[in-house]
Every structure is written in C-alpha cells, then in structure tokens.
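**Student:** Quick check, what structure comes out for this input:
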Amino acid sequence: MTPVMKLKKRFYFLVASYFRFFANISFRRWRPRVIAITGSVGKTTMLNLVECILKDRAHYSHDANSAYGIAFDILKLTGVTGSKLKWLYLFIAAPIKSIFYTHKEEFYVVEIDGERPHEAEFLASWLKPEVTLWISLGLSHAVQFEQQVKDGLFENLDKAITHEFAMLPEHTQKLVIIDNDVELMVRALDSIKQKGLTQARVIKCSKKDLVKYQVMPNQTKFEIQSAESGETRRYQFNRPLSKDLTIQLVMLEKLAEYLKIKIDSDLSDFRLAPGRNSYFEGKNGVQIIDSSYNAHLISVKSILEMFKAMKVEHKWLVIGDIVDQGSIEGQEHAKLAAEIIKVKPEKIILIGRRTKKYTAPLLKEAGIVPYVTNDPKEALAYLEKHLSGSETILFKGSQYLEWIIEKILKNPADAKKLPRREKAAIKRRQKRGLN
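**Tutor:** You can find the predicted model right below:
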C-alpha cells in the first residue's frame, strides 16, 4: 500500500469518527432497538422485507450503509451527492443537529456494508445491534482486502472478508441469524461462540426449506415448509425474484418470531430500490428485467438462475463488467461465462473490457457467439436493430446499463424508477456522451 493510500485510509476513518461522535449524541437520546443487516449482497432486499413487517415502528437506513452514511442518517442529513462544497455544510450542521434532532421510532433497521477493512467493526462497536441478520458472503469489493492478504494478516480473500463481516455478530447483544448453507459463515460463528466473543443466540437458516418456486417477469411465488414444525407458508410478490430470496424469507420468519410479529403472505407491496429486479414494459412488447444496480458474482449467479427458471421464450442477456475485483477479476469473469452458458439465452450482449477479455472467449469455446462492445451506445444500437418485440431481456452489471434501459422503455416516465438518477451519476453519463 502506497503512503498516499495509507493516508487516505486514515483520513477516511478520522473524518468518519468526527461525524460518529456527533451522531452518537443523537443516537444515545434515541436509544432504539437496532436490527443490523449485513452481507456481500442482498442487504437492501432484506431491509425492505423487514420494512414489510415493522412498517412505521422503525426507521430504516435507506441509501445509507457506510460509516459516513449511517452517521448522516441518524442526524437526518443528506450525504454528498452534488457539490463537494457540501462537506463544509455537513461539518457545521452535524454538531447542531446532534443537539436538536432525534428519531422517535422504536427500532432502527440499519444496513451495514463491509466494503473496506475495519468499517463493519467501526459501525458494529458503536451501534451494538440487538439483532444481526448476516445474509450472504462472497468476494464483493475484493480489491479493498488484497492488501490485508499481502501483509499476511489473512491467508486469502475469503478469510479477510469473512473476518470483516463477523465483526457484526461479535458485537450483537441478543440474536444472530445466519445462512447455515454457507460454510465460512457457519465456521466464523462457531469460532466466535467458542471464544466467548458474543453471548447472542445464533439461529442457522437454510434454503432447503423451499418446496416450490415459480417466477415470471412480473410475479414470483414461494412455498416454504419449516423443517421443525412442518408448517407450510406461501408468499407472493409482484416482481421477478431469485430463488435465493428463500434464505431471506426464512430469516424474516425467524426475526418475526423473535419480535412476536405476524407476516402477511401477500407481499405485493414489497418494494425494492431501483435496479434490483424491477420489471418494465419495453417498446413494441419487449419485457425488461432491470437488475443493473450492481454486479458481484454471487448476485449475478443468483439472477441468472432466476432467469433460467423463468418460463418465457426469446431470453436475451445484457451483461456488464463485474467491477472492484482487483487481481481476481479474471477468474470471476471466467465463472460468469459458466453461469451464462447454463441459462442458454437466445442472445448475449457483453459490455465492458473485462467481459470482452475474459468472458467472451469462453462463451465462444462453448459455441456461443456474443455481441461484444465497450460502448453502451453500440449496445443500444444493436438492440434497436435486432429486437422484434417478443423478447424478455435481463440487464445485469455495470457500464451504464440504466441508460440503455431508459432508451427502450415503453413509458418514458418509468425512467425515474431506474438506478443512478442523482446529479453525480447524470454527469458521469454525460461525460461518456450518454445523454
């Protein structure tokens, strides 16, 4: 790590500590029951599921999961989304808000990211959640943890990232809920309990409780049967969702049982943040599934399995690069090719230098010829030229896919439901000539 990078890291937590100090004044007056949600992917989905059962009894950290974002959320401040001059306002506003502002809800449902080393610990040691839901574990933001492996702190990236997320269970007071099907997660929790680092009760959930799954572009049904009681529950959503949501539904049931709350089986009102499994009507009858918010292999694999299970004809894929993978980007994009092959799509459009370099050659070896480009404008031109109107298109990954979707929407007003609508994102697209 260069001296400049070390300085940036120290500065990040130094400034974050400033905002945490003042946010803690408001937080201690509030004294909510904290439910923390962490994991490599799916945190926002889990937060929105919890919102379905707690409703207005809780405040939710929508759009905030970092050391800065959570402090701002507690003080009811908006982070830096426009001018950098806003930092001056935030430095002045935080002390004032800490004196006068306090949330009133009984619960604080907070999403906590493990994007960089020590951030989860920074937040967990402060918030000390009553309940932690650790929903997933994978190599997201792997590039941030490579230095820890190089320095010999951990054997590999898996262990470095697992250790980061495990900071939440270590600081949890009452209940930890995890995925029993993820071996690294289970081993981490067993070690924490054996060392006496937490007195919290641990509940291990499993996707094996799923007995039936049906998905369409605009609807999903789950049937789950408890291995303990034998009771069967059915859930219905008005959007396409992956089979992996099963683990979150089982976790939701365990949380509801702990809180003594009943879950409504009709979750049609369940909402997701933009770019996460949204369904849109496209021009000339095209069906669009927008999952373009992010792309880590674990989420890409999940969404591709969903698409494979969907009973529709003429499946098309538009896949952008998986970013923030550092030295493992080659192997992750090679795995991506294997997952794409399983879907057997009619057409594949790859966008980005990584998919071009690592994914496309493996698809060609398998007898699949994708359309490959580094330019979203070229990808849009290809779609507009070849779409007949009978296709269902899944968008997943980076490379400004939201801009492409906007151009093929049937109803232009739906653009406001797409991800990255903030000013900074608009400016980034404009710099690429995407107007």
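
**Student:** Please make it C-alpha for all contacts and neighbour counts, starting now.
**Tutor:** OK.

**Student:** Pull out the buried positions in the longest helix seen in the chain.
**Tutor:** If you go by DSSP state H, the chain has its longest helix at helix 3-30. Neighbour counts using 16 or more other Cα atoms under 10 Å place 13, 16-17, 19-27, 30 of helix 3-30 among the buried residues.

**Student:** how many neighbours does Lys260 have?
**Tutor:** Counted with other Cα atoms under 10 Å, the neighbours of Lys260 add up to 9.

**Student:** OK, contacts around it?
**Tutor:** The contact partners of Lys260, taken as Cα atoms under 8 Å, 6 or more residues apart in numbering, number zero.

**Student:** gap between it and Leu54?
**Tutor:** Separation of Lys260 from Leu54 (Cα to Cα, to the nearest Å) stands at 11 Å.

**Student:** thinking again about what came up before, make TSV out of the buried residues of helix 3-30 and add distance to Tyr101.
**Tutor:** Output for the buried residues of helix 3-30, formatted as TSV (distance: Cα to Cα, whole Å):
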residue	distance to Tyr101
Phe13	24
Ala16	19
Ser17	19
Phe19	14
Arg20	15
Phe21	14
Phe22	11
Ala23	10
Asn24	11
Ile25	10
Ser26	6
Phe27	9
Trp30	9
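
**Student:** Let's compare: structure for the following, please.
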Amino acid sequence: MKMEALHALFLEHPTICTDTRKVTDNCLFFALKGPNFNGNAFAQEALDKGATYAIIDETDYNTSDKFILCEDVLETLQQLATYHRKQCKAKIISLTGSNGKTTTKELINAVISKKYKTIATKGNLNNHIGVPLTLLSIQEDTEMAIVEMGANHIGEIEMLCNIAQPDFGYITNFGKAHLEGFGSVEGVIQGKSELYNFIRSNGGHIFFNADDPIQKEKLNSCTKKIGFSTTDHQFYNIEFLKANPFVTLKVEETTITTQLIGKYNFPNCCAAIIMGKYFNVPLEEIKSAIESYQPQNNRSQILEKNGFKIILDAYNANPTSMKAALENFSLMDAEHKTLIIGDMFELGTTATEEHQAIADLAKELNFQDVYLVGKNFFGTQTDLLQFETFDALKAHLEDQPLKKGTLLIKGSRGMALERVLDLV
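**Tutor:** Predicted structure coming up:
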C-alpha cells in the first residue's frame, strides 16, 4: 500500500495501537517487533479486539484483507508519521538534552497552550517509536507540537529529526548521561547537537541558553537563534532570584514563583519563557502557566507524609543531575536533612568513578543521614551507610526508622526508590 493510501486510511481511523492490551475499536494496529516479542503473532488478536486493520511485515500472518502487508512495520510507522507531519499546518518544536527534557517540555506546552492549540509528547515517549506516535497525534486544528527527543547513542537524534522535521529546536544541556552508549561527554555533545545541526541546515530557528558556553560556542555562527541569559544583554535577560526551595525568577518587571525546586530548573523555566515571548504569549499568561505547573511522576515532587517533608526525584539520575540535586539540597533551609540515593545506570566503564565521586560529594556536604543503595554505590570506598539492594535498605529502616525531617530520594528509574515512601 502506498503511503498516500495508508495516510488516508489513518485519517479515517486516527488511533494507533501497538499493544493488544490497549486496543480500542476502529484503531490501526501496528505489529512492531522487539527482542522478546513479535507483534505479527498478535495481529489477529488485535483485530478480534476491535482494530480495523493490522499492519504486519510477515507473509505467514497475511490471512485476510484486514491485514496490510509492508516490508517493515517500524519503518512504515515512522514514514507515516513524517507524511502526516508534512500534511499538517502545525509547527514542530523539538527538544533534547541530558537532563530536564520532560519538565522543560511540560513547561513549554503549558506556556504555548495559553495562546495556541498544542499537542506534546506524552510522558517520556521520546524514542524511535514514541516520536512517530506523538506526530500522529497532531490533529487538523493543532497549531504547535512540542516533541521531546531522547537518545543514548550518536545518530539517534539525527534519525528522530528526519522523522519529525522540526521547525524549532532547543537543547536543555549536555551532561554525563548515557555514557555507555555515547562513550564520553564529548559523544553526548556530538549526539545532542544533531538537533541544532538539523535545524540550522533546514532554515529553522534555535532557542538556546546563552549562559551555557558549549551552546554559545556551537551557535556562534548561527543567525536564526533566540537566546536567554542572566548577564549577557544581547540576549533576553531573565534574573534568577532564589531557589529555597522553589525557583523564583524575574522577567522584565514581573516576578514568577514556580512550584519547581532546585536552581537546575531555572533554565527549564527560561526556555519556556523565551518561547512564549517569541510566539507572542502575553507575559501575564506566561507567568500564570509557569506558576501553576506542578511536577508529576516522581520528578522533584514535594510530598508531606508522617511528619516528613519529602523531595521525590526518583524518575531518573545521572552524575550531572545527581550532583545538582545534592548541591541544591545542601543549600535548602531544612531541619535534619536525610539523603537516600540509588545507583545511576548506563554509565559503562565510568560507573565506578562516577559513583565514587557522588559518594564523596554526599559525605562532603554533611547531611545528617545518608543512605547509598545499589551495587555500584555498595562498591564505593566510604564510611556512609551502604546497601547492595533495596531489600537490605528496607530491613535496616524497619529496624532503625528514619528520623523526622526533610528527605531527598533520588536514583535511576530501575532502582524504583519511590518504594521508600512505604517506609516513612
């Protein structure tokens, strides 16, 4: 089936499903494959559950006119997304970076949606499957689409850009994330910069943090750029006021008090502000959008439970975000600060060195209590409390409960440290 015909079919049945557990009536089922599953084997089940058609790529399963046979289901999904994107009037804002992507995406969407009909990446569906699904959620009346892009190796952002064809781009930062795939921080910079390279090559506009020397240098010769800075007056100036605990900033003569903790969230807010200004969203609407935004899904959430004030930041972690979180926590006005941190994943050969550096920092910052959790932290040389598994931590805390006060919980997603909430 030609792409034009498949797209016409999609417009008649604009719901895409890739999981038979989530099939809805009249959807299109794309039989994707993975290391441990073959979607072709579930295509008939999808039809039985209400899917109108199933897109497959193995002839053995092509048993009725309800199956659409293609060469590769994933490539077809991606090509359909690009075709659909080109038929729509929506402008695409893409963003990537080592830390803060999802929070920044949510802030941008909150601001831009004050004036425009928007869609944005749901959750962190930011990979080679999530980006196409986001693009296919663009409707006829959508004016702006905010598309988050994640990557763990060089070439991935370029591939996602070729699918999404963004008009605008923003990189949050370059940090020590996914070093196993990128190989080094230099690899991270090269990989993430693929977004700026694509935008620049295709005549689009770039938003950037002019206080980031790496971004400033890379965009030195770029003419279509919109920057923010706390000091350089050739760019849009935004003043950082405080983050104790919530980020407060000043734009022109307007003070904005967010519900986001940590100075590391300041540039995330700035990105949303300059995009709002660029797209002519009134400043009072920008203020309203940012002040009303509340983090969700274990991302720097502030919770109160049983006399504890808890900062739950257990969605993800890497050396850059961990260092920022610990330093911010050390500066907070709080009684009896307790730190529970878990292993940082995907660090490759640097894992030992990076975990030792964080353990040393946790010791240096003199928190009242520190608990290190996970195999990597268990292997560090320190006199802080170390637990190889979560169950070992749990057993310890059941015997010696945490002392009341302020608690920071941070670790990689695989550590699932939100389970600590059941122990306070």
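
**Student:** Fetch the TM-score of the aligned pair.
**Tutor:** The TM-score (TM-score structural alignment, normalised by the length of the second structure) is 0.73; 340 aligned residues with a Cα RMSD of 2.6 Å.

**Student:** picking that back up, what's the next secondary structure element after the longest helix of the first structure?
**Tutor:** strand 33-38 (DSSP states H and E).

**Student:** check the fit of that following strand onto the second structure and give the mean distance.
**Tutor:** Here the mean offset of strand 33-38 of the first structure against the second structure after fitting is 0.8 Å, by mean Cα distance after the TM-score superposition for the first structure.

**Student:** Need the residues that contact that strand.
**Tutor:** With contact meaning Cα under 8 Å, 6+ apart, strand 33-38 of the first structure is reached by 43, 46-47, 106-114, 127-136, 165, 168.

**Student:** so it matches what in the second structure?
**Tutor:** The aligned range for strand 33-38 of the first structure in the second structure is 91-96, by TM-score structural alignment.

**Student:** Mind listing what's buried along the helix or strand containing Ala425 of the first structure?
**Tutor:** For Ala425 of the first structure, the element it lies in under DSSP H and E is helix 423-431. Neighbour-count burial for helix 423-431 of the first structure, counted by 16+ other Cα under 10 Å, picks out Arg429.

**Student:** The second structure: matching residues for that helix?
**Tutor:** Across the second structure, nothing matches helix 423-431 of the first structure (TM-score structural alignment).

**Student:** Which elements pack onto that helix?
**Tutor:** Applying 3 or more Cα pairs under 8 Å, 6 or more residues apart in numbering; DSSP states H and E, one finds that helix 423-431 of the first structure contacts no other helix or strand.

**Student:** Now do the strands in the stretch 301-435 of the first structure.
**Tutor:** For the stretch 301-435 of the first structure, the strands defined by DSSP state E, counting those that start in this stretch cover 315-320, 347-351, 371-373, 392-396.

**Student:** Now the longest one on the second structure. Mean distance?
**Tutor:** Taking mean Cα distance after the TM-score superposition for the first structure, the mean distance separating strand 315-320 of the first structure from the aligned residues in the second structure is 0.5 Å.

**Student:** Show me what that strand is packed up against.
**Tutor:** Strand 315-320 of the first structure packs on strand 347-351, strand 392-396, going by 3+ Cα pairs under 8 Å, 6+ apart.

**Student:** Quick check: which of the ones you listed has the most neighbours on average?
**Tutor:** strand 392-396 (a mean of 25; mean count of other Cα atoms under 10 Å).

**Student:** how much does that one stray from the second structure?
**Tutor:** Superposed on the second structure, strand 392-396 of the first structure shows a mean distance of 0.8 Å to its aligned residues (mean Cα distance after the TM-score superposition for the first structure).

**Student:** looking at the second structure, where would I find the counterpart of that strand?
**Tutor:** Counting by TM-score structural alignment, strand 392-396 of the first structure pairs with residues 406-410 of the second structure.

**Student:** now swap in stretch 322-337 of the first structure and tell me
**Tutor:** The aligned range for stretch 322-337 of the first structure is 344-359, by TM-score structural alignment.

**Student:** Could I get the buried residue list for that stretch?
**Tutor:** Quick answer for stretch 344-359 of the second structure (16+ other Cα under 10 Å): Met344, Phe345, Glu346, Leu347, Ala351, Glu354, His355, Gln356, Ile358, Ala359.

**Student:** Look up which helix or strand the aligned residue in the second structure for His163 of the first structure falls in, please.
**Tutor:** Aligning on TM-score structural alignment places His163 of the first structure opposite Gln190 in the second structure. Taking DSSP H and E as the criterion, Gln190 of the second structure maps to helix 185-192.

**Student:** which helices and strands does that helix pack with?
**Tutor:** helix 156-164, helix 179-182.

**Student:** Let's have those in JSON lines, adding mean neighbour count.
**Tutor:** JSON lines is the format used below for these (neighbours: other Cα atoms under 10 Å):
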{"stretch": "helix 156-164", "mean neighbour count": "21"}
{"stretch": "helix 179-182", "mean neighbour count": "20"}
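
**Student:** how about TSV for those, with distance to Val420 of the second structure added?
**Tutor:** Converted to TSV, these look like this (distance: least, Cα to Cα, whole Å):
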stretch	distance to Val420 of the second structure
helix 156-164	35
helix 179-182	28
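
**Student:** if I line the two up, what does Thr121 of the second structure land on in the first structure?
**Tutor:** Per TM-score structural alignment, Thr121 of the second structure is aligned with Ser61.

**Student:** Could you tell me which residues make contact with that match?
**Tutor:** Taking Cα under 8 Å, 6+ apart as the criterion, Ser61 of the first structure is in contact with Ile70, Asp73, Tyr108, Val109, Val110, Glu111.

**Student:** Which strand or helix spans the residue in the second structure that the second one lines up against?
**Tutor:** Think Asp73 of the first structure. Using TM-score structural alignment, the equivalent of Asp73 of the first structure in the second structure is Thr134. In this structure, Thr134 of the second structure is located in helix 130-135 according to DSSP H and E.

**Student:** still on that earlier bit, among the contacts of strand 33-38 of the first structure, name the buried ones.
**Tutor:** Buried residues within the contacts of strand 33-38 of the first structure, defined by neighbour count using 16+ other Cα under 10 Å: 43, 46-47, 106-114, 127-136, 165, 168.

**Student:** Which of the residues you listed fall within helices?
**Tutor:** Mapping these onto helices (DSSP H) picks out Lys43, Met46, Leu47, Leu127, Phe165, Leu168.

**Student:** Many thanks, have a good one.
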